[in-house]
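Q: After the sequence you'll find the predicted model.
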Amino acid sequence: MKSSLLHKILVLGLCLSVGACAFKKEDAEDKQRQELADVVTQQLDEKKEKIAFEGTLTKENVSVRFDENETPGSYNMVIEWPDAVGMMEVTLNGRVIGSFKEKSFSISTPHSQKYQIVLRAYATLQEGGGFLSSIGIEKEAHKDFILDGIYNLSKAELFKVNRAYLRKGSKIVTNGHNLEINTNKLYVEASDLIGNEYDRAQIATFPFDRKSINPNELSPGRISIIANQAFGDLMISMIGVTGYDAKLITETPAWKRFMQLPSKATKGSSGADGILTVPPECEQLPFNAKEVCKKLSVCLENPKDGNPGAQGANGLNGVNGNPGGNTGDLVIDIKNDSEFNASVYRKAGLGGMGSSGTPGQLGGDGGDPGKNPENRCKNAAQGPRGADGAHGKDGTRGPRGAYGQITTNIKLDKTDN
């Protein structure tokens, strides 16, 4: 009878292993078969565990995991070992925590905490309670990113974390650097003030009033948000900086050349001198009388007015302002966004102001009048002053920046300005 029962168990065990049997609970015989199958299954499980353990702790039969707590930055470390262990001594970072009969141990831990775990296994009291084996394991708790306040990037940043928390009113300013948040879960805390944008958690490329201080800011990098799940309401501001103003014309090489010109343009040339003539009757007079007559010479041609001065050189045109900054690119990839909303505001940067043009060169002085010999002719006038050079045109404002590319798999509330 015993041999027959053992035979049935072996047959049922073989049947279970190849998956060729189905147990039905329609009669007593089927019930007996089910009970036998349960016995076989239990024996196989016990044998499997015994083979897996065999008195030696391994990474295959010992597990360490970190379960999430509701508190940001907090986890529960859980260590599990085979049921066959009678007593387990747990040491964390060189400190013996205790010995445990249970088949697991748990402890609350902060995120990113590193552990050197030493486990020493002892047999059950029925088996003598002797030392079996030990194992050393190094583990690190999952990392969280928790932002409460303003965080300014000074370089590209990658936050590859298990959970990311953005508190209400918190803000990440990328300052044109690449930012990637790659997380399992993204939590954005709700604002207490309805309609108050300043109390919302926000990611921004630059402050709204930022004026460019170097060319690298004109092409800000990419903001990437990648998550399996996201919760809350996030504001993303893609702000292009205002372009930097043009150089003052006085800082250019053209100004140096302009300053080498004299303060005034060339003076006009002098007018022709007046001309006297001797009356013809003087030639018919005796010698002495002739000389006296010549001194009574008359004006033949009046002196000429001076010629106009030269026109001054035109002033230098101002330099045009530089282009405004682009908004940068945005990538959002969230697998489950059923409890998440993102608002995107984009403002391309205004162009920088142009510099002013310069006044033209002063016109040249008028030429001197022609000389009036013996003051017997009509006096001539000084020539007119030349026209001043035209004032240079002011430089124009630079062009606005461009809108970057948005790549997303979720619906966005987008506003462009």
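A: Arrived safely.
Q: contacts, neighbours, all on C-alpha from now
A: OK.
Q: Surely Phe105 is in a strand?
A: Yes - under DSSP: H, G, I helix; E, B strand; the rest coil, Phe105 sits within a strand.
Q: tell me, how many neighbours does it end up with?
A: Phe105 has 17 neighbouring residues, counting by other CA atoms under 10 Å.
Q: Relative to Glu68, how far out is it?
A: As defined by CA to CA, to the nearest Å, Phe105 lies at a distance of 16 Å from Glu68.
Q: measure Phe105 to Ala52 for me?
A: In terms of CA to CA, Phe105 sits 20 Å off from Ala52.
Q: got it, and Tyr75?
A: 29 Å.
Q: who has more neighbours, those two?
A: Tyr75 (24 against 15).
Q: Quick check: that one touching Ser106?
A: No - using CA atoms under 8 Å as the test, Tyr75 is too far from Ser106 to be in contact (10.1 Å).
Q: tell me what the helix or strand hosting Thr91 is packed against?
A: Using DSSP states H and E, Thr91 falls within strand 87-92. Under the contact definition 3 or more CA pairs under 8 Å, 6 or more residues apart in numbering; DSSP states H and E, strand 87-92 sits against strand 95-100, strand 114-122.
Q: now the angle between strand 114-122 and that strand, please.
A: Orientation check (axes from the mean of the first three to the mean of the last three CA atoms, to 10 degrees): strand 87-92 against strand 114-122 gives 160 degrees.
Q: So Glu180 sits against Val161, correct?
A: No - with contact defined as CA under 8 Å, Glu180 does not reach Val161; the gap is 10.7 Å.
Q: shared neighbours of those two, which are they?
A: Counting by CA atoms under 8 Å, 6 or more residues apart in numbering, no residue touches both Glu180 and Val161.
Q: and after whichever strand or helix holds Phe159, which helix or strand comes next?
A: Per DSSP H and E, Phe159 falls inside strand 157-166. Counting by DSSP H and E, the next helix or strand C-terminal to strand 157-166 is strand 171-173.
Q: Can you list the helices and strands that that following strand packs against?
A: Against strand 171-173 (3+ CA pairs under 8 Å, 6+ apart) you get strand 150-152, strand 202-204.
Q: tell me the contacts of Val331?
A: Applying CA under 8 Å, 6+ apart, the residues contacting Val331 are Arg222, Ile223, Ser224, Ile225, Ile226, Ile406, Thr407, Thr408.
Q: By residue count, what's the longest helix in the protein?
A: helix 28-53 (DSSP state H).
Q: Pasting the second one now:
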Amino acid sequence: MKRAWIKLVLTLTLIAGLVSPVQAGFGPSLVFDANTGEVLVADRAGVPWYPASLTKLMTAYVTFKAIRNGQISLNQKLLVSKNASRRPPSKIGIRAGRSVTVDFALKAILVHSANDMAVVLAENIGGSVAGFADRMNREARRLGMTGSRFVNPHGLHDKRQVTTARDMGILATTILLEFPQYKKYFNAPNIRVGKRRLKNRNKLMRRVKWIDGMKTGYLCASGFNLVASARVNGRRLISISLGARSGAGRDEYSKILLEWGANGASRSSLRLARIRNVGGTPKNIATQVCKKRQRVLWGKQQELVGWGVSLGEYKSAYTADAVLQGRALISRQFLSTAKIGVFRSIQPRRYVAMLSQMQQAESLTLCNYLRRRNAFCEVLTPQTFAAYLSARAVSKPTGKKPRPRQNFNRHPVADNR
């Protein structure tokens, strides 16, 4: 009876997508096969989160349906209202009273994440922002997005506007399958506005050739979000990463999970629609994201005992953090006692992703597991940790944790990407 109860609890936890790594520093995440719905990686995929500009995926979907139903056309001119022109960044900045085409507005919201153009679409298709939000919610209910609610078309912060990784996965899949002819809007490298050429905010597409589109999102309250699609090894994969503390970390984390889904993940019987949304209020992570606190999971030197592993040395602490937590997520079955953290390397301006307090057998098993899946992993002995601590003591550290540089002025509280 006891075994049956334990098995039931584990099954329900998996269905809810609530299994977490050793120490969770990123928000919910999900990777699945868009054609079959097979879930390859799921971490808290049913937990509510603020969507930020991922909202614009639903704005685009409602617009695509309006085009298909004959309500509007791509070449149709739409009036820019005062309400639309007054939206805060990100925006195109077209003055009230002028017109734009539906085609331009779609490019603007999906390439540059323009909040003003999202309102232009909403007012002209739904009659008002509230009317358009009603359409968004009707579509969400029809698609089974039970954990999502929309009150605006752009994603600027509103406590009532929520979603889940599961629901964003359903929406992304629906868009790709129902409207393949509009894929160009999600992978366009830039949008031309007069003499300006605005680059796609999805930088991961420029770094990784096999990642071919979808949408970024950013708010202080939500952190850095990303829905990414990829065609790799003959499979159409979609990843959802929510709540990263930096854009660089979000991109690296998404890349790791997609690579894992393509090359290393075991076959799964879990399907996207079976993940349960758990309800509740989203976590507000503005303190960590915009007040520069706990942006990286720094390790503690006193934890460097026993056996461990290194997952590599990196120029950016954000990259090291993403590698550390991404690898921890996909190999969590080996990490029952491990401590994870980012440490400053002996080399200047280098950061190491390390796990410690492991048994020798655990560290060897983990590295064998990761190496078979083309991931770097080096076993660290107790003597290696002792040598590292000795070298750090000789270098006379100041006691302050290194803080990676980033221009936070580029991401004001009102900005929504």
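A: The structure has been received and is ready for your questions. Please read these numbers as outputs of a predicted model, since none were measured by experiment.
Q: So after superposing, what's the score?
A: Once superposed, the chains reach a TM-score of 0.17 (TM-score structural alignment, normalised by the length of structure 1), with 122 aligned residues with a CA RMSD of 7.4 Å.
Q: Any buried residues in the longest helix of structure 1, and which?
A: Neighbour-count burial for helix 28-53 of structure 1, counted by 16 or more other CA atoms under 10 Å, picks out Arg33, Gln34, Leu36, Ala37, Val40, Thr41, Phe53.
Q: Not counting residues beside it along the chain, what's closest to the third one?
A: Spelled out, it's Leu36 of structure 1. Distance criterion CA to CA, 6 or more residues apart in numbering; nearest residue to Leu36 of structure 1, sequence neighbours excluded, is Ile9 at 6.2 Å.
Q: Which other helices and strands does whichever strand or helix holds Leu177 of structure 2 contact?
A: Secondary structure assignment for Leu177 of structure 2, by DSSP H and E: helix 165-178. Using 3+ CA pairs under 8 Å, 6+ apart, the elements in contact with helix 165-178 of structure 2 are strand 29-33, helix 55-68, strand 223-232, strand 235-244.
Q: give me that answer again for 6 Å
A: With contacts taken as 3 or more CA pairs under 6 Å, 6 or more residues apart in numbering; DSSP states H and E, helix 165-178 of structure 2 sits against no other helix or strand.
Q: List the buried residues for that helix?
A: Along helix 165-178 of structure 2, these residues count as buried under the neighbour rule (16+ other CA under 10 Å): Ala165, Arg166, Asp167, Met168, Gly169, Ile170, Leu171, Ala172, Thr173, Ile175, Leu176.
Q: now it against strand 235-244, angle please.
A: Going by the same axes, to 10 degrees, helix 165-178 of structure 2 makes 140 degrees with strand 235-244.
Q: any idea which helix or strand comes after the longest helix of structure 1?
A: strand 63-68.
Q: Okay, strands next: where are they in the stretch 151-300 of structure 2?
A: Listed in chain order, the strands of the stretch 151-300 of structure 2 (DSSP state E, counting those that start in this stretch) span 190-193, 196-199, 211-219, 223-232, 235-244.
Q: Any chance of TSV for those, columns distance to Asp321 of structure 2 and mean neighbour count?
A: Listed next are the strands of the stretch 151-300 of structure 2 as TSV, based on distance: least, CA to CA, whole Å; neighbours: other CA atoms under 10 Å:
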stretch	distance to Asp321 of structure 2	mean neighbour count
strand 190-193	29	15
strand 196-199	26	12
strand 211-219	19	27
strand 223-232	14	26
strand 235-244	10	26
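Q: Make CSV out of those strands and add distance to Gly126 of structure 2.
A: Shown next, in CSV, are these (distance: least, CA to CA, whole Å):
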stretch, distance to Gly126 of structure 2
strand 190-193, 25
strand 196-199, 28
strand 211-219, 23
strand 223-232, 25
strand 235-244, 28
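Q: Nearest to Phe385 of structure 2 among the buried residues of helix 165-178 of structure 2?
A: Using CA to CA, Ala165 comes nearest to Phe385 of structure 2 of the buried residues of helix 165-178 of structure 2, at 37.8 Å.
Q: Cys15 of structure 1: helix or strand, and which one exactly?
A: Secondary structure assignment for Cys15 of structure 1, by DSSP H and E: helix 2-18.
Q: got the buried residues for that helix?
A: By neighbour count on 16+ other CA under 10 Å, the buried set for helix 2-18 of structure 1 is Ile9, Leu12, Gly13.
Q: What are the boundaries of the helices in the stretch 201-350 of structure 2?
A: 203-207, 247-263, 286-290, 317-330 (DSSP state H, counting those that start in this stretch).
Q: for those helices, which one sits closest to Ala105 of structure 2?
A: Nearest to Ala105 of structure 2, of those and by CA to CA, is helix 203-207 at 20.7 Å.
Q: which residues sit against that closest one?
A: Ile211, Asp212, Asp251 (CA atoms under 6 Å, 6 or more residues apart in numbering).
Q: want to throw those residues into CSV with distance to Tyr388 of structure 2?
A: Converted to CSV, those look like this (distance: CA to CA, whole Å):
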residue, distance to Tyr388 of structure 2
Ile211, 38
Asp212, 41
Asp251, 30
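Q: Out of those residues, which comes closest to Phe186 of structure 2?
A: Nearest member of the contacts of helix 203-207 of structure 2 to Phe186 of structure 2, counting by CA to CA, is Asp212, at 7.8 Å.
Q: Now do the contacts for the closest one.
A: Contacts of Asp212 of structure 2 by CA under 6 Å, 6+ apart are Asn187, Met205, Ser229, Ala230.
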